[in-house]
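Engineer: next input, structure requested:
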Amino acid sequence: MRLPAVILAGGQSSRMGGGDKVLLTLGDRPMLAHVIARLAPQASPLAISANGDPARFERFGLPVLADSLPDHPGPLAGVLAAMDWAAGLGFDAVLTAAGDTPFPPDDLATGLQAAAGPRGLALAADLDQGAARLHPTFGLWPTALREDLRAALTHGQRRVRQWAAAYQAGTALFQGAEPFFNINTPDDLTRATTLLRGLSDTAR
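Structural biologist: Just a heads-up that it's a prediction; the model follows:
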C-alpha cells in the first residue's frame, strides 16, 4: 500500500556552523534533494517537517509542516505533525525519514510496512557488529495513535524509541552499505560525498 512520507528536517547543524543542515550541498544539490529522490518512488505525497520560515524550502515544491506544540520538543513533534497531516488527507499511516540521512533504502516503505507490529508501528534498523541498531526517525506511524502521541508530548515525552516501544513497534532490518549514514559534522559531509560517488559509479 502506497503511503505518504514526511522528511524530518528540523535539526540545526550546530556542529557545522548553524542553519539548516538539510540545505547543505552534497554533490551538486542540497542534501534534502537526495532524500526526496530516494523517497519519491516509494511514497506519495511527500512533505517536510520543519519550523521557521517555510519559504526557505520553497524550491522543493512540498508542503512544510510546523510543530503543533510550542518550544520545539524534538523529532516526536515532527512525527505528530506528520500523523496529523496524513490523517487530514485520509491516510491510515505515514512514513517518516530523517533529512540528514541522504541515502535511505530504496525499499524503506515496503520494509517498514512488512515489519509493522500489532499496533501498526515499525522502526527501521541496520546491523552494527551483528546486532540490530534502531534508527527511530525512520518509522511507520498509524494516524489512529496521534492523540496518544499528542498527550505523551504534552506530558514531557521526548524519546521516539521509548514511545514507539510502548506500542510494540516492529523492527524492519535493512542491510547494505550504511543505509542510515547521517551527517552531523564536516567530516561526515566529506564521507557522504565519497559514498555518493560510489553510488553513482554503481548506477552506471
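Engineer: CA atoms for contacts and neighbours, from now on please.
Structural biologist: Noted.
Engineer: before we move on, which element is Ala33 in?
Structural biologist: Taking DSSP states H and E as the criterion, Ala33 maps to helix 31-39.
Engineer: quick one: residues contacting the most centrally placed residue in the chain.
Structural biologist: By Cα atoms, centre = their mean, the chain has its centre lying nearest to Ala97, at 1.5 Å. Counting by Cα atoms under 8 Å, 6 or more residues apart in numbering, Ala97 touches 5-8, 104, 137-139.
Engineer: and it, how far is that from Leu123?
Structural biologist: According to Cα to Cα, to the nearest Å, Ala97 stands 10 Å off from Leu123.
Engineer: so the residue lying closest to Pro63 once chain neighbours are set aside is in which element?
Structural biologist: Residue nearest to Pro63 in three dimensions, not counting chain neighbours: Ala47, with 4.9 Å by Cα to Cα, 6 or more residues apart in numbering. Per DSSP H and E, Ala47 falls inside strand 46-49.
Engineer: tell me what that strand is packed against?
Structural biologist: The contact analysis (3 or more Cα pairs under 8 Å, 6 or more residues apart in numbering; DSSP states H and E) places strand 46-49 against strand 5-8, strand 64-65, helix 75-88.
Engineer: please identify the deepest-packed of these.
Structural biologist: Sort the helices and strands packed on strand 46-49 by mean neighbour count, taking mean count of other Cα atoms under 10 Å, and strand 5-8 sits at the top with a mean of 29.
Engineer: which helices and strands does it pack with?
Structural biologist: strand 46-49, helix 75-88, strand 93-98.
Engineer: helix/strand/coil for Asp126?
Structural biologist: At Asp126 the chain is in strand, as set by DSSP: H, G, I helix; E, B strand; the rest coil.
Engineer: want to put them side by side, so please do this one too:
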Amino acid sequence: MKIAGLVLAGGQGRRMGGADKALMQLCGRPLLAHVLARLAPQVAACALSANGDPARFAAFGLPVLPDSVPGRGPLAGVLAGLLWAQGLGAEALLTVPVDTPFIPADLAARLSPAPAAAAWGEARHHLVALWPVAFAGSLAAHLAGPGDDSVRRALALAGARYVAFPGETDPFLNLNTPEELAAAARLMPPC
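Structural biologist: Presented below is the predicted three-dimensional model:
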C-alpha cells in the first residue's frame, strides 16, 4: 500500500509565545526536523500542512499545503493532504502533528489498514491517524456544510478504529509549552 505523510504544522503556539511550532528548537533542531526524521522512512512522500508564507519552510524541501477550506481547523489541512496524496496515487495518508517528535518508527505499519488513529492509555490522538485517500470526497462534503469540525467526528465518519500503543511514556506526547519542550529535551538521546 502506498502511503503519503502529512505533518500538520498547526500555526503559532499561543503558549509558546506565538512562535511557529514547526520551527521551535528541540536539541538544536526544529521540531519539524525531528518529526520528519521519524515519518519520512515510513511513507512514500511527505508534505507539510501550513498556512501563511511557505518560504519559511523552504529549507525542508517539502510541498507546503495551505488549508483547502479556510477556517475549518485541522480537518481543512487533512483534506488538503488527502487531495495531495490522491494526486500522488497513494492509497492512504498518515497525519501527525508537528509537536509530536516521538512518533514510533513503525507507526504506519501499526495503523494499517486505514482508517485508524492512535491511542495511548485513555488518550486518543485523533490527528495521529491513517486516512484512506478515498475519504477525501466525504470529508470535503462534510466541510462544505455547517457542523462539527472535530477530528474525532471525521474519524467516526470514516469508520476509523483506534490502535493502542503500549509503553510507559506516551509516544504521541505533544509539546504545547516551553516547559513541555524542556521536558522533551530530557527524553531525547544526548543532544
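Engineer: quick one on the thing from earlier: how much does the strand holding Ala47 of structure 1 stray from structure 2?
Structural biologist: Compared with structure 2 after fitting, strand 46-49 of structure 1 has a mean deviation of 0.5 Å; criterion: mean Cα distance after the TM-score superposition for structure 1.
Engineer: pull the residues that contact that strand.
Structural biologist: 4-10, 40, 62-67, 78, 81-82.
Engineer: which strands or helices does the biggest helix by length in structure 1 pack on?
Structural biologist: For structure 1, the longest helix by residue count, based on DSSP state H, is helix 186-203. Applying 3+ Cα pairs under 8 Å, 6+ apart, we find helix 186-203 of structure 1 packed against strand 25-26.
Engineer: what's the strand it packs on in contact with?
Structural biologist: Looking at what lies outside strand 25-26 of structure 1 - Cα under 8 Å, 6+ apart - the contacts are 31, 189, 192-193.
Engineer: ok, 10 Å please
Structural biologist: For strand 25-26 of structure 1, contacts defined as Cα atoms under 10 Å, 6 or more residues apart in numbering pick out 31-34, 102, 189-190, 192-194, 196.
Engineer: list buried residues within those.
Structural biologist: 31-34, 102, 189, 192-193, 196 (16 or more other Cα atoms under 10 Å).
Engineer: still on that earlier bit, mind listing the shared neighbours of Ala97 and Leu123 of structure 1?
Structural biologist: 135-140.
Engineer: need the buried ones from the residues you listed selected in PyMOL.
Structural biologist: In PyMOL syntax, the buried subset of the shared contacts of Ala97 and Leu123 of structure 1 is picked out as below (16+ other Cα under 10 Å):
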select buried, resi 135+136+137+138+139+140
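Engineer: and the angle from the longest strand anywhere in structure 1 to strand 93-98?
Structural biologist: If you go by DSSP state E, structure 1 has its longest strand at strand 131-142. Between the axes of strand 131-142 of structure 1 and strand 93-98, defined by axes from the mean of the first three to the mean of the last three Cα atoms, to 10 degrees, the angle is 130 degrees.
Engineer: tell me the helices and strands packed up against strand 131-142 of structure 1.
Structural biologist: strand 5-8, helix 75-88, strand 93-98, helix 108-114, strand 122-128, helix 160-166, strand 170-173 (3 or more Cα pairs under 10 Å, 6 or more residues apart in numbering; DSSP states H and E).
Engineer: what residues does the last one touch?
Structural biologist: By that I understand strand 170-173 of structure 1. Contacts for strand 170-173 of structure 1 (Cα under 10 Å, 6+ apart): 108-127, 132-136, 138-140, 164.
Engineer: just the buried ones out of those, please.
Structural biologist: Neighbour-count burial (16+ other Cα under 10 Å) applied to the contacts of strand 170-173 of structure 1 gives 108-109, 111-113, 115-117, 119-126, 134-136, 138-140, 164.
Engineer: which residue in structure 2 lines up with Arg161 of structure 1?
Structural biologist: Under the alignment (TM-score structural alignment), Arg161 of structure 1 maps onto Arg152 of structure 2.
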